[in-house]
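1. What follows is a predicted protein model with its sequence.
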Amino acid sequence: MSSPAPTVQGERAVPKRALGPAPGPGPARFMGGMSTEKALDFKGSGRRLLQLLRPQRLMITAVLVIGVISVTLTVIGPKILGQATDLIFAGVIGASLPATTTKAAAIAHLRATGQNTLADLFKSVNLVPGHGIDFDAVGRVLLIVLALYVGASVLSLFQGRLTTTVVQRAVFDLRQQVEAKFARLPLRYFDQQPRGEVLSRVTNDIDNLQQSLQQVLSQVVTSLLSIVGVLILMLVISPLLALIALVTVPISVFVAARIGKQAQPQFIKQWSTTGRLNAHIEEMYTGHSLVKVFGREAESAEIFDQHNETLFNASFRAQFISGLIQPAMMFIGNLNYVLVAVVGALRVASGSLSLGDVQAFIQYSRQFTQPITQVASMANLMQSGVASAERVFALLDAQEQDPDPVEPVRLEKTHGRVAFEHVSFRYDPETPLIDDLSLRVEPGSTVAIVGPTGAGKTTLVNLLMRFYEITGGRITLDGVDIATMTREDLRAKTGMVLQDAWLFGGTIAENIAYGCASATRDEIVAAAKATHVDRFVRTLPDGYDTVIDEEGETVSAGEKQLITVARAFLASPAILILDEATSSVDTRTEVLIQRAMNSLRQGRTSFVIAHRLSTIRDADLILVMESGTIVEQGSHAELLDAHGAYARLYAAQFAQAAVEVE
């Protein structure tokens, strides 16, 4: 006797899920998720983000070149504008002096009268006694400055356009990687993750990453270039004042780093909690009818409030702490401004600098501290963006299903002979579910699989479809090991109708043709007639062109199931798998479907998981499963005569159904 099966969900045994959000009330409880205790690998994720941008390196180079030119034009502006100030100042002083004197005589007179400071100031100014302000020269300087700023603005627009293109292409590629990853993930991954958590990573986290990249790249590149350009001109004007301005840089870096370190774990918690909140909302929305039926609205709202409160606290702390960076930088910048202004005034008074140079330097000190403040304020965006990036990268790094063989075997014609040879399987390595199972099914036969919930019935067909990989033995199709075939080829030969009918947003005709994209309208209608879909489609205003949404709200549950049966009928597979396919239809519709299935099963191997006697008793072979093991097999009459597990199951579940049918 094998060990007890792991936790079950519906008919499929599923493994125990990882630690995560506590299960809440509702029709689809979940466990699993991302631990909020995991440390953020900022450097590693940052490097991966750079790799994501690598395909756009030529465009990024263009952004840098344009940025260098734009910043150069911007930082040259104050230096040239200082010349206009010197012209105005020289004109004001020159107009106050008599035209009969000279600059040297005026300076000598000031020194003779003890006005050395004023004499030093006159010495640093290019004045002409008796001449006022040269407005033509001032106008030329202002035009040059205007041209520089206009050119810088135009280039900045081009830079912004290129930056947007770089970010959008990078995120486009990332979404494609995520979509391709979904195709390579095993069913086990989705069993262990709440759907809302997965959707949050694909939508919220990628959107947040996109916004963070857009703002960081558009501002940080320009800010860093501005810091370098401004620093060079500050050193050219006055090394002493430049040294004073640089004193505040280590203080700014230290303060920003300390604040950012405090904000980092809060951003991790913010986006992890967002995923759990989305998972809860998606779960409650999907099962809102059952939540209302069982009166669990209050509990659902309470759990929502708990997640919302946690998200509020984490978001508030993250934004508040990171928001401290900018005012701290502004305070340090103001201290730097005061120091530069005082020392600059003394240098002008001593004649070491002109008034225009000091004016330009004060502007540069503002331009120097402003980009530092911007870079520091980008820290919260960078922290948030990298936290989201790491969650997306965790999805991309999830263990994938085994790759298809390099040289797969292809069956030219499929007869449908299926054999399980000493098959073993387990979700949990420590808990066997199926152990040494052997089974042979001949082509064209119908196999009914019965047993209590959690016995492994759906697991059996999932192994046949290679949704899960077996841990021992092998499964063959027409003598070929299915592990040597591609999954696409194997599943193309198999049609499946599940207990939960799935429809996508589109017309009824498109939903029926989902498994056979090349089907004509006549073939679609023929499949619909064979499965009795045509009878209710004709009553709809738009017939087969009636649009249904993803939840199929415009059709009943039974009609949804009929559409999925028609879909399998049209695909005309070699192997049919019916997992409680008639559970959502009434007795009369079930009889109609059974007749359609009888014709569909001709010449095809069918695996039927069912609880209804009408589906089971006409099967060629009935398998009775308990705890992942086939305990009995045979026809309906043979198993009743054996008075074993099937007879007990029949007496418990099917006896009343037999009376109703007969």
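-> Cool, the structure landed. Numbers count the residues shown, from 1 in each chain.
2. Only C-alpha atoms from now on, for both contacts and neighbour counts.
-> Will do.
3. From Val661, how far off is the residue nearest in space to the middle of the chain?
-> Most central in the chain under CA atoms, centre = their mean is Val202, positioned 2.5 Å from the mean C-alpha point. Taking CA to CA, to the nearest Å as the measure, Val202 falls 49 Å from Val661.
4. Repeat that for Glu197.
-> 45 Å.
5. and the two? which has more neighbours close in?
-> The neighbour count for Glu197 versus Val661, taken as other CA atoms under 10 Å, is higher for Glu197 (22 against 9).
6. ok, structure two:
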Amino acid sequence: MSSRKASMTGDTGRGTLKKILEYIRQYRWAVILSLLLALLTVALTLYVPVLIGQAVDCVVAKGQVDFREIAKIIWKILVIVALAAAAQWLMNHIHNRITYRVVMDIRTKAFKHVERLPLRYLDSQPSGDILSRMIADVDQFSEGLLMGFTQLFTGVMTIGGTLAFMVLINPFITVVVVLLTPLSLFVASFIAKKTFTMFQRQSETRGELTALTNEMLGNMKLVQAFGCESQVQSRFEALSKRLEGYSLKAVFFSSITNPATRFVNSMVYAAVGMTGAWGAIQGFMTVGQLTSFLSYANQYTKPFNEISGVVTELQNALACAARVFELMDEAVIPEDKEDAVKLEQARGRVELQAVSFSYEPDQRLIENLNLEVEPGQRVAIVGPTGCGKTTMINLLMRFYDVRSGAIKVDGRDIRDVTRESLRASYGMVLQETWLKSGTIRENIAYGRPEASEEEIVQASKAAHAHGFIMRMPQGYDTIISEEAGNLSQGQKQLLCIARVMLCLPPMLILDEATSSIDTRTELQVQKAFAQMMKGRTCFIVAHRLSTIKEADVILVMKEGRILEKGRHEELLEQKGFYAALYKSQFAGV
């Protein structure tokens, strides 16, 4: 079982690495340039020990020092060091540009992908976890990728370069170095496998913690109102404890990488020093060559320390990238059909023909639902919670597709028209208000950014929002946040109504649109709605039955099917489910 899991982890790591390389490929010329600069930097850096060895050999004995030759060598060293520093700076600059452009590409593509994900997925996933993947995990990935670019290339080239120089100085001692090298590689590889698993669990738990924090911050009033602070605190502490455990293990395994490889490298250095000293005594090499060789041995082993650290960071980066790519691999909403047409100037005739739908295959919701709505009709949908009212709205807007049957607009199956044109034909005012960060003007003109100032003001007046807007500090230029904390719930709802008033599409969906408005304002908005709904097909989802008395057709739904159908007075005369529901709301009035 464990071997299988390890294999799956390895496959995931290789697959993730392959995807990362695909993003890097478009910057291949920059990568090639950075490789050439890395090669130049390593070559210049490794030539310095040769010059130092020559300078050492210029000191023959006390009083026998060739200062002129040493001065020339020092000048050469200064020029080479300056060139190496300039090449390294340019190389690091290119590495930074590659890294952050790759990260920008991934984050941008991930955001576009989220916009195309079906509501089925978004409804089932904590928004905080998705946020963690797109922000925290991508940031962690960028740090690991940057370190990989910065140290991995130069490290590998330094190892190859030092081997070449050591072979030129003394092949025999070079063999000793090479034979001891696999010890360092084995230690680094063993620790890396342990580290990846811990970093992966750390990243997943961090996502859960972000999701919980995001959920609680957005609903703190409810948490405090129900006195659930201690329960939330317990959940938070449990997740924090789990994150602490994974983080400690991840840091432990990553922290022992450097000391372990340093120990192995020290063994290599000691072996080189002893062998080289014996060679110098025997006359196989000069003292200057031994000095150069010891410098190369130190430079040869140093990249193994760096590479082992890079491997640890890359394991973390791969674990974070895997979570991001997992999100990006989720199936998106299917594209519109190739022959899909745009729904233009819809008349508003809507038909539901034998529609069946359920969110889960084993849970029945809507079955064999039939309905015909004529252009300009006002259709009210009422019923107990969970009867399928909001589901019908989701199906009309094609946020979900029917499992069987068909929904038609003007005689055309909505699956044969583009989603954009279908949704543009509807105006929605929901119970849950949504306003974006920006000015009040920008929020009202969200569906029509090109709207004139006069049109925006007229829409606001029609929604009875103009009065309170003008009382705001900067009027229509007042900045509101996403949560719109400086507005009441009713005022936010009025802005949402004004937003629809501005667009005035041929069909309207009002899902408890006046639920957050006081009774006096509601009467005014109902008049505005009556004017707005003239000649437009309108679907009204309501719990307060007093708001739907003027509807042309009232659909009484229960358990996903239409139980009763008719006007308000007709349904009361039937003394059925609707009549009982109506009387229960107005009992004692």
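-> Sure thing, it's come through. Because the structure is a prediction, the values reported are computed rather than measured.
7. and the residue nearest to the centre of structure 1, what pairs with it in structure 2?
-> Aligned by TM-score structural alignment, Val202 of structure 1 pairs with Met134 of structure 2.
8. What is the neighbour count of the residue mapped onto Ile479 of structure 2 from structure 1?
-> Ile479 of structure 2 maps onto Val547 in structure 1, with residues paired by TM-score structural alignment. Neighbouring residues of Val547 of structure 1 were enumerated by other CA under 10 Å; the total is 18.
9. same thing with the one 4 residues further on?
-> Counted with other CA under 10 Å, the burial measure for Glu551 of structure 1 works out to 14 neighbours.
10. Contact partners for it?
-> Applying CA atoms under 8 Å, 6 or more residues apart in numbering to Glu551 of structure 1 gives the contacts Trp502, Leu503, Phe504.
11. Helix, strand or coil: sort out the residue mapped onto the second one from structure 2 for me.
-> The one in question is Leu503 of structure 1. Taking TM-score structural alignment as the criterion, the aligned counterpart of Leu503 of structure 1 in structure 2 is Leu435. Classification of Leu435 of structure 2 using DSSP: H, G, I helix; E, B strand; the rest coil returns coil.
12. now Leu435 of structure 2, nearest residue through space, not along the chain?
-> Glu482 (5.7 Å; CA to CA, 6 or more residues apart in numbering).
13. pretty sure that neighbour contacts Ile440?
-> No. Glu482 of structure 2 is not in contact with Ile440 according to CA atoms under 8 Å; the separation is 11.3 Å.
14. ok, these two, which is more surrounded?
-> Ile440 (23 against 11).
15. Can you give me the separation between that one and Gly467 of structure 2?
-> Distance, Ile440 of structure 2 to Gly467 of structure 2, by CA to CA: 13 Å.
16. Quick check: the aligned residue for Val461 of structure 1 in structure 2?
-> For Val461 of structure 1, the aligned position in structure 2 is occupied by Ile393, per TM-score structural alignment.
17. now swap in Ser384 of structure 1 and tell me
-> By TM-score structural alignment, Ser384 of structure 1 lines up with Asn316.
18. Val497 of structure 1 reaches Ala568, doesn't it?
-> Yes. Using CA under 8 Å as the test, Val497 of structure 1 is close enough to Ala568 to be in contact (6.8 Å).
19. how about the strands in structure 1?
-> Using DSSP state E, the strands assigned to structure 1 run over residues 8-9, 12-13, 418-425, 434-441, 446-450, 472-477, 480-481, 494-497, 506-507, 547-548, 575-579, 605-609, 621-626, 629-634.
20. With adjacent residues omitted, what lies nearest to Val423 of structure 1?
-> Closest to Val423 of structure 1 by CA to CA, 6+ apart is Gly473, at 4.3 Å.
21. Now check structure 2 for the residue matching the one you found.
-> The alignment partner of Gly473 of structure 1 in structure 2, by TM-score structural alignment, is Gly405.
22. pretty sure that match contacts Ile366?
-> No. Look at Gly405 of structure 2 against Ile366 with CA under 8 Å: they stay out of range, at 11.1 Å.
23. Which neighbours do those two have in common?
-> Counting by CA under 8 Å, 6+ apart, the shared contacts of Gly405 of structure 2 and Ile366 are Val355, Ser356.
24. who's more crowded, these two?
-> Neighbours were tallied for Gly405 of structure 2 and for Ile366 using other CA under 10 Å; the higher tally belongs to Ile366 (25 against 16).
25. Trace the more buried one over to structure 1, please.
-> Aligned by TM-score structural alignment, Ile366 of structure 2 pairs with Ile434 of structure 1.
26. quick one, what contacts its match?
-> Taking CA under 8 Å, 6+ apart, one finds Ser2, Val423, Ser424, Phe425, Arg426, Gly456, Ser627, Gly628, Thr629 in contact with Ile434 of structure 1.
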